[in-house]
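Engineer: sequence plus predicted model, see below.
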Amino acid sequence: MSDERSPVPEIDTTVPHSARIFGYWLGGKDNYPVDREAGDRVRELFPQIVDLARVSRRFLGRVVRHLVAEAGVRQILDIGSGLPTVDNTHEVAQRVAPETRVVYVDNDPLVFAHARALLTGVPEGTTQFVHADVHEPEEILRAAARTLDFDRPVAVILMGVLAHVADYDEARSIVRRLLDPLPPGSHLAVRDGTDTDEAYVEATRQYNAGGAVPYNLRSPERIAGFLDGLELVEPGVVSCPLWRPEATAPVEEVPVYGGVGRKP
């Protein structure tokens, strides 16, 4: 593991950060009082947020296993990766195919610090970290090209990230700019919260008022719009628990939707 951009700014412990809050909901310890306060406010209004965080994490694992085991992808660009936890993208991917190359991207200095220490790949594969922002797709691709071969398919993962781009057209532009240089057979995986649950909408409104980078809930149709022009992988863009569930027991829908598309 190495980083591909410097210098990294100081960690600001006065402003809540989505990666640290998400990690807090998952039971992680790498956060600050301001993150816990923001996370607790949301949980008080919408107790299911912890379940949503876990559902989202399990969705990531199923997506990565599909990309590597079924689609044959051996290169992954995980943007907005968040803090290391169990079953990180490279761990899931390299468990299936040890030669898989994974590049993580995040803009939180704390993620950067922990990534250097914890996100180490197997000897056959490569795991790198890029400190950059989703609003800088060209910078992300430039840095990722040091590790990934853009003449071969790449899977771009954007989990809970595009909702931090307030303007929908700008978010779609970012997706296009990330995918345009990639060859056919590349994939895009997205997941974001939706505006389909009133309690979740209100909790998110109060979260946004607390000083963190706003998280913009969108309709399932708008989330599906990020995959326009791609070949949707079955079952399409759905509530995350319904995307290729591994359990045989019935699963319930949640206001978090995701899907995977393949570049033709």
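Structural biologist: That came in fine, so what should we check first? Numbers count the residues shown, from 1 in each chain.

Engineer: from here on, just use CA atoms for contacts and neighbour counts.
Structural biologist: Fine.

Engineer: what about the strands in the stretch 101-250 of the chain?
Structural biologist: Ranges of strands within the stretch 101-250 of the chain are 101-106, 126-131, 155-159, 187-193, 231-232, 238-239, based on DSSP state E, counting those that start in this stretch.

Engineer: skip the chain neighbours and tell me the closest residue to the most centrally placed residue in the chain.
Structural biologist: Geometric centre of the chain, nearest residue: M159, 2.4 Å, by Cα atoms, centre = their mean. Using Cα to Cα, 6 or more residues apart in numbering and skipping the chain neighbours, the partner closest in space to M159 is R191 (4.7 Å).

Engineer: take the one below as the second:
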Amino acid sequence: MGKGPPGIDPTVPNAARIYDYLLGGKENFAADREAARRLLEISPNLREGSRANRRFLIRAVRFMVANGIRQFLDIGTGLPTQENVHEVALKVAPESRIAYVDNDPQINAHLDLTRPIGLLLVAVLHFIVDDEEAERIVRTLRDRLAPGSHLAISHATIGDLDEEQEREGRAIYARSSTRGAIFRSHERVLRFFDGFELVEPGLVWLDDWRPEEGVPRIPRFPGLGGYAGVGILR
């Protein structure tokens, strides 16, 4: 990508475009690629982690469809890439309805809130740096959901990084359009599932959540870690 569309500053890195670059996409600018390269110096596993996160999303959606979920609300969607929520869900259940919500006032969710929904908060909560605000947002969403709704969360954690590397990584995101990132502990991420019943195997590393037989596991290189889990509202 070269010159950005109106309202977008291509000189300011954007988390969604950084993610797109790490996944091998083309919807990114030089500033995004430079930020990604600096992040890769700090966390060499970032590409593998991004792919593991995408594969978790796909597995979580398939799990929800198998459990009867036919409505999906994907918050913090980012840029479209391969195997988006609608592609995964519609392949198995063509009657599914999917709403994508990001920082775009023109996107409206058209879902029946009296019926169960698959709520996807995948790689988004670590960009809400205040713990109380992040927990309040999840509670507010939870309180709108019907019993039987599913919640999928993936979240970055410090992994193998030392304190200096963590500061450097957070500083890069602080200069991006997201204005910050936080790498929460297992205990902190677990709080987002208050009111939900975690399904097996619980809150685990990204590629440990219900890995698919015959699919090669992504190598675990040094750097950031990531937790993933799915809960059901009873």
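Structural biologist: Right, received. Where do you want to start? The structure presented is a predicted model; accordingly, all values stated were derived computationally and were not measured.

Engineer: thinking again about what came up before, which residue lines up with the residue nearest to the centre of structure 1 in structure 2?
Structural biologist: Mapped onto structure 2 by TM-score structural alignment, M159 of structure 1 lines up with V122.

Engineer: ditto for F150 of structure 1
Structural biologist: Checking TM-score structural alignment: F150 of structure 1 goes with L113.

Engineer: I figured the residue nearest to M159 of structure 1 hits G160, correct?
Structural biologist: Yes - using Cα atoms under 8 Å, R191 of structure 1 is in contact with G160, at 5.5 Å.

Engineer: hey, what's in contact with both of these two?
Structural biologist: Listed as contacting both R191 of structure 1 and G160 by Cα atoms under 8 Å, 6 or more residues apart in numbering is no residue at all.

Engineer: between the strands of the stretch 101-250 of structure 1, which one is nearest to A143 of structure 1?
Structural biologist: strand 126-131 (6.8 Å; Cα to Cα).

Engineer: which other helices and strands contact the closest one?
Structural biologist: Packing contacts for strand 126-131 of structure 1, counted by 3 or more Cα pairs under 8 Å, 6 or more residues apart in numbering; DSSP states H and E, involve strand 101-106, helix 109-118, helix 137-144.

Engineer: neighbours of the aligned partner of G185 of structure 1 in structure 2, how many?
Structural biologist: If you follow G185 of structure 1 across to structure 2 using TM-score structural alignment, you land on G148. Using other Cα atoms under 10 Å, the number of residues around G148 of structure 2 comes to 18.

Engineer: please name the residues that touch G148 of structure 2.
Structural biologist: The contact partners of G148 of structure 2, taken as Cα under 8 Å, 6+ apart, are P116, I117, I232, L233, R234.

Engineer: just the buried residues from those, in PyMOL please.
Structural biologist: To isolate the buried ones among the contacts of G148 of structure 2 in PyMOL, judged by 16 or more other Cα atoms under 10 Å, type:
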select buried, resi 116+117+232+233
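
Engineer: just the contacts of G148 of structure 2 now: which is nearest E135 of structure 2?
Structural biologist: Nearest member of those to E135 of structure 2, counting by Cα to Cα, is L233, at 16.1 Å.

Engineer: what's the counterpart of the closest one in structure 1?
Structural biologist: So L233 of structure 2 corresponds to K263, using TM-score structural alignment.
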